[in-house]
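>>> Show me the folded form of this:
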Amino acid sequence: MFYWISWSIWVYLTFILKKDNSYRRRLTTALLLVIILSNIHFPFWRFEINISGLFLLIICYTAISGEKRKTIIYFYICSFIVSIAYVTFHLFEIFDPIWLIFKKEWMVGICIGYLSILLEKTVRGRLLIIISGTMQGEILYAYILSRYEFPYQIGSFAYLDACALTAALLLGWSCIEKFASFFENYFNIIEKEKQKLS
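This next block holds a predicted model:
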């Protein structure tokens, strides 16, 4: 799922998005690096860390650091909320797996995506808090499991699948929001023209 969604987004950014978009080159390069690094991991202390997950976290921190102080604090709080939700979901999965109604990736994607929609208005902000929050949640979850001697790879393909699916759901929701605002403006214009004629 991670490769399918990532390549689809990369193809869109490379061939369909307007060439004059300022974010286009940076996004395509970052996404290509995430795909390339997705199969590389290294041991650190008691953990096994996937480089692409760490790379995503560094990108998010770099993007957030360029904001104003109040915005940085707000992003930190939002990503902390997402981290706690992510860890709680995975702990519930271990202790009470009966409540998982359908595939875990879809449930995580829907829950985290909905949470980001509630917390942030812009697509960029939503993606930043999703990626930073879930990756921080991965680190916290791995730490909790290490206390009980359970092995866990931070930023594994399961994480990348859930993260890619969440991003895809979020982008789909943003498209629906844009279409809704377009139709609302269109019908408002028609209504005003009718009022002028009458």
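
>>> rest of the way, CA atoms for contacts and neighbours
Noted.

>>> those helices in this structure, which residues are they?
With DSSP state H as the criterion, the chain has helices at 2-11, 24-37, 51-65, 69-95, 104-119, 123-146, 157-197.

>>> In CSV: those, plus mean neighbour count and distance to residue 18.
Output for these, formatted as CSV (neighbours: other Cα atoms under 10 Å; distance: least, Cα to Cα, whole Å):
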stretch, mean neighbour count, distance to residue 18
helix 2-11, 16, 12
helix 24-37, 15, 8
helix 51-65, 18, 22
helix 69-95, 17, 29
helix 104-119, 19, 26
helix 123-146, 22, 18
helix 157-197, 15, 17
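
>>> want to put them side by side, so please do this one too:
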Amino acid sequence: MEGTMFYWICWSFWVFLTFVQNKKSPYRLKLSAIILILLYLSNFHFKAGSFEIRASGVFLLMTSYFFLIKEKRGAIIYYFICSLIVSIAYVTFHLFEIFDPIWIIFKKEWMMGIVFGYLAILLQKTLKGRLLIIIIGTMQGEFLYAFILNKFPFPYPIGAFEYLDVCALLVVLLVGWSFLENAGSIFQSHFHFFEKGKQKST
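Predicted coordinates:
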């Protein structure tokens, strides 16, 4: 069922941020509010000309733009280039799915998660940068793909649950990869803490 992965992941992140995350974290309240608003808007859609657009997708895009404009000018230009690369790759993936579906060798959501997650890791070094270019790039790709399909008789809703499932999976994969990247420093700090405790006890 479309949307199931999106709801499970969003609620899991919200529970973690609300009950587990350090309350002094500057991102805790903002991210919790963003997740709740995203969940609320996921069932709303509107028409813009011949396009059907989900409110949750537009909210994600606007929120990402808001965080992006706070960066320095040079960083914004690089983010824009990276998100454009993701957008082109996103549209290309969907077009290949239509014209040559045989190369989809396993579940499409996981293929997209692995491909675009790897692309984000190559293009950006920080988790924040990876999430920004993925959300901006894929949502821009949604608009471009819908514009291309508008010439054909079958409609394509922008930012639908199918997209939200892929986006949520990408977030999990990128957060998990970021944790693995920083696992060494995390374990090292814990080991140093234990070593200091042993030295004091001796």
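
>>> circling back to that earlier point, right, and the helices of structure 1 - which one's nearest residue 43 of structure 1?
helix 51-65 (10.4 Å; Cα to Cα).

>>> how about that closest one, which residues of structure 2 does it hit?
Counting by TM-score structural alignment, helix 51-65 of structure 1 lines up with residues 55-69 of structure 2.

>>> Can you pull out the residues in contact with that stretch?
Stretch 55-69 of structure 2 has contacts (Cα atoms under 8 Å, 6 or more residues apart in numbering) with 38-39, 41-46, 76, 79, 132, 135-136, 139, 158-160, 164.

>>> For residue 17 of structure 1, which of the helices of structure 1 is the nearest?
Here helix 24-37 is closest among these (Cα to Cα), at 7.5 Å.

>>> what angle sits between the closest one and helix 157-197?
Going by axes from the mean of the first three to the mean of the last three Cα atoms, to 10 degrees, helix 24-37 of structure 1 is angled at 150 degrees with respect to helix 157-197.

>>> So which elements touch helix 24-37 of structure 1?
Where contact means 3 or more Cα pairs under 8 Å, 6 or more residues apart in numbering; DSSP states H and E, helix 24-37 of structure 1 is packed against helix 2-11, helix 51-65.

>>> Looking for the alignment partner of residue 112 of structure 2 in structure 1.
Per TM-score structural alignment, residue 112 of structure 2 is aligned with residue 108.

>>> same question but for residue 94 of structure 2, I mixed them up
Match for residue 94 of structure 2 (TM-score structural alignment): residue 90.

>>> residues contacting whatever residue of structure 1 lines up with residue 18 of structure 2?
In structure 1, the residue paired with residue 18 of structure 2 is residue 14, using TM-score structural alignment. Applying Cα under 8 Å, 6+ apart, one finds that residue 14 of structure 1 lies in contact with 24, 28.

>>> Chain neighbours aside, what residue packs nearest to residue 51 of structure 1?
residue 41 (5.4 Å; Cα to Cα, 6 or more residues apart in numbering).

>>> What's the match for the one you found in structure 2?
Aligned partner of residue 41 of structure 1 by TM-score structural alignment: residue 45.

>>> What about that match, how many residues nearby?
The number of residues packed near residue 45 of structure 2 is 18, by other Cα atoms under 10 Å.

>>> how about it, what does it touch?
Counting by Cα under 8 Å, 6+ apart, the residues that residue 45 of structure 2 touches are 52-55.

>>> how near is it to residue 74 of structure 2?
Separation of residue 45 of structure 2 from residue 74 of structure 2 (Cα to Cα, to the nearest Å) stands at 35 Å.

>>> what's the residue closest to the geometric middle of structure 1?
residue 130 (3.8 Å; Cα atoms, centre = their mean).

>>> per the alignment, that residue corresponds to what in structure 2?
Using TM-score structural alignment, residue 130 of structure 1 sits opposite residue 134 in structure 2.

>>> so that match sits right up against residue 88, yeah?
No: the criterion here is Cα atoms under 8 Å, and residue 134 of structure 2 misses it with residue 88 at 11.8 Å.

>>> who touches stretch 188-197 of structure 2?
For stretch 188-197 of structure 2, there are no surrounding residues in contact (Cα under 8 Å, 6+ apart).

>>> do the same with stretch 156-172 of structure 2
Contacts for stretch 156-172 of structure 2 (Cα under 8 Å, 6+ apart): 2-6, 9-10, 42, 51-58, 109-110, 112-114, 116-117, 131, 134-135, 139, 142-143, 146, 149-150.
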